[in-house]
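S.K.: Here's my sequence, what's the structure:
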Amino acid sequence: MSQFPRLETKRLLLRELTKNDSADIFQFFSLDEVTKFYDVESFTNIKQAEDLIQRWNERFEASQAIRWGITLKSENKVIGTCGFHGWMKNHYKAVIGYELTPEYWHQGFMTEVVEKVIEYGFNTLGLNRIEAFVEPENVGSRKVLEKIGFREEGILKENYYWKNRFVDNAIYAFLKSDYKVH
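M.R.: Below you'll find the model as predicted:
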């Protein structure tokens, strides 16, 4: 892949992140309620946001991942991100991840975004399987995945170590054979 793809939903534009988005990324990654189920500590300075954007963009350039900035069509402010990592082209699968500024929670934004991103994954990237790893207590994220069509496959006990503890993950998957275009 060379050019970063732009995706559009009814209310949102998904686009490449740039250093100019650092303040927006810092704003929500500095909130404990956003990073509670995330594998990073809450940000304490803008450089952390700049470094994260740089890492995401480097992984895209290396065809290892893709992470979109989520913006409202009415303004250019980044309110969250969504994308694929753990991308295994030879195995036709990837892991989806996302987060959203709390003021936009419970309004259907993330459902809208994830639907568009999985459509891109199946139809453009040629994925056969999209996975999501969610802490069992992250009820909001689990509801988003289930609403879209992901199925829980089980609990991976102490699957990750972050924030000084072992963390269980519910593993969800969406298979292309179960995907129906809306």
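S.K.: Only C-alpha atoms from now on, for both contacts and neighbour counts.
M.R.: Noted.
S.K.: which residue sits closest to residue 47 in space, ignoring its chain neighbours?
M.R.: residue 22 (8.0 Å; C-alpha to C-alpha, 6 or more residues apart in numbering).
S.K.: this one next, for a side-by-side:
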Amino acid sequence: MKQFQFNDFPNVKGSRVSLRQIMDADIPDLIEISFYDAVQAETVEQAAEMQARIDRDYLDGNSIHWGIVDNETLQIVGTCGYYRGLDQGEGELGCVLLPQYYGQGYMTDGMSLAIDFGLNTIGLKRIWAATSRENGPAMKLLERLHFVKIADLSYGEIEYELTQPK
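M.R.: Sure thing, here's the model as predicted:
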């Protein structure tokens, strides 16, 4: 069941970064961060196939996946989006950053835009995220964005849930 319907793919403009649809021309630059069902692409062809599946998921109303773009350079620095739960008015928020952009605040800015979009445009009632216990930077990112740990999952991951700042 479709939970949201947009005539045009929703691009989200922020002051430092923007979220936009990933285009075919972007795919060669995103191979190392192209994933679908926890499988990483190894070739441009695999990344393109994964992106086609992601695009189909969007058209079916099951997910939304953006490229995070530096507004000054217009380079895609990473990706983020909602990948599960939309049919229940919830969203699992995920993200991946190209290594050369680590530690520069891009993911904080991109995820903040995605959170605002999820809450205020899609109308999500719950946003959650999961990361591995070994991914300290992701845990710090989630905590900075007002997520709190809610569960230790059996397969080496931790689940976080967004709390609204008071």
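S.K.: what helix or strand does the residue nearest to residue 47 of the first structure sit in?
M.R.: Secondary structure assigned from DSSP states H and E places residue 22 of the first structure in helix 22-29.
S.K.: How about residues contacting that helix?
M.R.: 34-35, 42-43, 45-50, 53, 77-80, 100-102 (C-alpha atoms under 8 Å, 6 or more residues apart in numbering).
S.K.: 7 Å instead?
M.R.: Here helix 22-29 of the first structure makes contact (C-alpha atoms under 7 Å, 6 or more residues apart in numbering) with 34-35, 42-43, 46, 49-50, 77-78, 101.
S.K.: Can you flag the buried ones in those residues?
M.R.: 34-35, 42-43, 46, 49-50, 78, 101 (16 or more other C-alpha atoms under 10 Å).
S.K.: From those residues, pick the one nearest residue 117 of the first structure.
M.R.: residue 78 (16.4 Å; C-alpha to C-alpha).
S.K.: mean offset of the longest helix seen in the second structure relative to the first structure (after superposition)
M.R.: Determined from DSSP state H, the single longest helix within the second structure is helix 44-59. Its aligned residues in the first structure lie a mean 1.0 Å from helix 44-59 of the second structure after superposition (mean C-alpha distance after the TM-score superposition for the first structure).
S.K.: ok, back up a step: the residue nearest to residue 47 of the first structure -> the second structure?
M.R.: In the second structure, the residue equivalent to residue 22 of the first structure is residue 27, according to TM-score structural alignment.
S.K.: And residue 73 of the first structure, by the same measure?
M.R.: Checking TM-score structural alignment: residue 73 of the first structure goes with residue 71.
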